[in-house]
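Engineer: Structural data only, the sequence is not supplied:
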């Protein structure tokens, strides 16, 4: 558990937990928060979809950038891959929240619609899920959902999660894993050939099942790797960080940070509060 106080009026408690449903282990993060005025969190991009919902009667979570959407209690949301820069969220009120990181290809087999339609958006899951969307809508309207372990939430997930054999046979699933394992430092041209696809087909399949082109997706992981290196090696010069993270020089690293993180490499750590630190470090729920 992580407990943090941003000021005298804001308290924040963070917990990581997991739950077994069918042959899945669902790892998730929970948050209890009491906000005096307003709590702002910067969420750097990750290579995962985010399933989330919040609890409490007066708690509101609002995107400052992207689609400026609002998350309200007792609704399950999905946030697609973020392609622009860090996400900024402002929260008010007293309540809590739960979030799970989801492999994008598993998300595709769950939703069964092109993942490109979800990029840079947060939407209610019941509006996009192919099957059981009406079940989820009724569940949200009827029950007070207070965790991923709520009986009705577990019932919904048991019925909705795709069979593992479906996505494990998909080469794009394995390509995503390869990009993550190599921190985005990959040759997309060689990957396409290795998975017996033309570059055009590989690109098209990535857009459908991940939401972004393979090079753009790899860039998310490369920048995240650079961020991890800066955190773990604060005394290492940026030239060495750039080289280790697969950049030609510091100028290229700085350019990506400006465009995709909205901060220079030397300053991003100071803008990450405990909530965003936990978000980066939490294990994915579905792999």
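Structural biologist: Great, that's in hand. Every value quoted in this text rests on a predicted model; they were computed, and no experiment measured them.

Engineer: CA atoms for contacts and neighbours, from now on please.
Structural biologist: Noted.

Engineer: I'd guessed residue 241 sits against residue 229; true?
Structural biologist: Yes: with contacts defined as Cα atoms under 8 Å, residue 241 counts as touching residue 229 at a distance of 6.6 Å.

Engineer: let's bring in a second model and compare:
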């Protein structure tokens, strides 16, 4: 796996670019499926080998194929995907609010699901995939992918100032009412603008950012108590932390720690659990 930050002109829109060459298994060696945890952001992925396969739940025996080029909308809960065999892929995680500038569609129209890229861009999406298939290495694929995103970036458009200001404030506070007041918009109008741009309501977005802080603390302090981790991440108490953790990940904090994910968003599901 190769991952890097985008070039400066794309950094307001893209958090990270990544490419997998398919020479190693995507998930934990003891798992064929994994939980993908919500980040509050959207992603765009080109599967250069087999298509993405998802399962409706942990006990779904067959799952369903999504496609080779797809957009994962911002979501408020986990999903289950197939990682039983290695597969080449190239992808990007967008900055919150960048969806319409890069994809031409409001984030609210894509949230909570996966959408085939050809449904948004037409045949050109498959042409782009062919260009990435011809790349000689993950590094070359990333360069081509970055050029693709640059070409698709809507010229002369920018994130709504209200949403841009809110995202900046939400980096330091989860007080939605205070941010609404600072925006000068009505509560209803603010919520609509934010959800259209980000794909989530402000309250859910802030909850997921707090959940992500908790995951970061779990990774950096593996021996810390759960009560301490909850307070560090901004939860009022451990009970609140536990409820959010289960809602967003489908598992308890203790099981998450036992499963020891290499990447904090990719949680391996033991084979015995997916039968």
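Structural biologist: On my side now, so go ahead. These numbers come from a predicted model, not from an experiment.

Engineer: between residue 241 and residue 229 of the first structure, which one's more packed in?
Structural biologist: It is residue 241, of residue 241 of the first structure and residue 229, that has more neighbours when counted by other Cα atoms under 10 Å, with 23 against 18.

Engineer: The aligned partner of the more buried one in the second structure sits in which helix or strand?
Structural biologist: Mapped onto the second structure by TM-score structural alignment, residue 241 of the first structure lines up with residue 229. Assigned by DSSP states H and E, residue 229 of the second structure belongs to helix 226-233.

Engineer: For that helix, name the packing helices and strands.
Structural biologist: Here helix 226-233 of the second structure touches helix 202-220, helix 238-249, going by 3 or more Cα pairs under 8 Å, 6 or more residues apart in numbering; DSSP states H and E.

Engineer: show me the contacts for the match of residue 241 of the first structure.
Structural biologist: Residues near residue 229 of the second structure by Cα atoms under 8 Å, 6 or more residues apart in numbering: 214, 217, 218.

Engineer: before we move on, what about residue 93 of the first structure?
Structural biologist: 33, 34, 35, 36, 37, 58, 59, 60.

Engineer: re the thing from before, return the distance of the match of residue 241 of the first structure relative to residue 211 of the second structure.
Structural biologist: 11 Å (Cα to Cα, to the nearest Å).

Engineer: Show me the helices in the stretch 51-200 of the second structure, by range?
Structural biologist: 99-103, 118-121, 124-133, 138-152, 161-170, 176-183, 187-198 (DSSP state H, counting those that start in this stretch).

Engineer: what's the matching residue for residue 193 of the first structure over in the second structure?
Structural biologist: Using TM-score structural alignment, residue 193 of the first structure pairs with residue 181 in the second structure.

Engineer: ok, and the most crowded of the contacts of residue 93 of the first structure?
Structural biologist: Neighbour max across the contacts of residue 93 of the first structure (other Cα under 10 Å) = residue 33, 23 neighbours.

Engineer: Not counting sequence-adjacent ones, nearest residue to it?
Structural biologist: Spatially, and ignoring its direct neighbours in sequence, residue 33 of the first structure is nearest to residue 12 (4.6 Å; Cα to Cα, 6 or more residues apart in numbering).

Engineer: any idea what the one you found is structurally, helix, strand or coil?
Structural biologist: Of the three states, residue 12 of the first structure takes strand under DSSP: H, G, I helix; E, B strand; the rest coil.

Engineer: Next, count neighbours for it.
Structural biologist: Residue 12 of the first structure, neighbours per other Cα under 10 Å, totals 18.

Engineer: Please name the residues that touch it.
Structural biologist: Per Cα under 8 Å, 6+ apart, neighbours of residue 12 of the first structure: 2, 3, 4, 5, 31, 32, 33, 34.

Engineer: For these, which entry has the maximal number of neighbours?
Structural biologist: residue 33 (23 neighbours).

Engineer: Settle this for me: that one is touching residue 98, isn't it.
Structural biologist: No: counting by Cα under 8 Å, residue 33 of the first structure stays clear of residue 98, with 11.7 Å between them.

Engineer: and the gap between the residue lying farthest from the centre of the second structure and residue 178 of the second structure?
Structural biologist: Farthest-out residue of the second structure from its mean C-alpha position, per Cα atoms, centre = their mean: residue 184, at 29.7 Å. Separation of residue 184 of the second structure from residue 178 of the second structure (Cα to Cα): 10 Å.

Engineer: Likewise for residue 230 of the second structure?
Structural biologist: 23 Å.

Engineer: Of those two, which one has the most company?
Structural biologist: For residue 230 of the second structure and residue 178, the more surrounded residue by other Cα under 10 Å is residue 230, and the numbers stand at 23 against 12.

Engineer: Cheers, nothing more for now.
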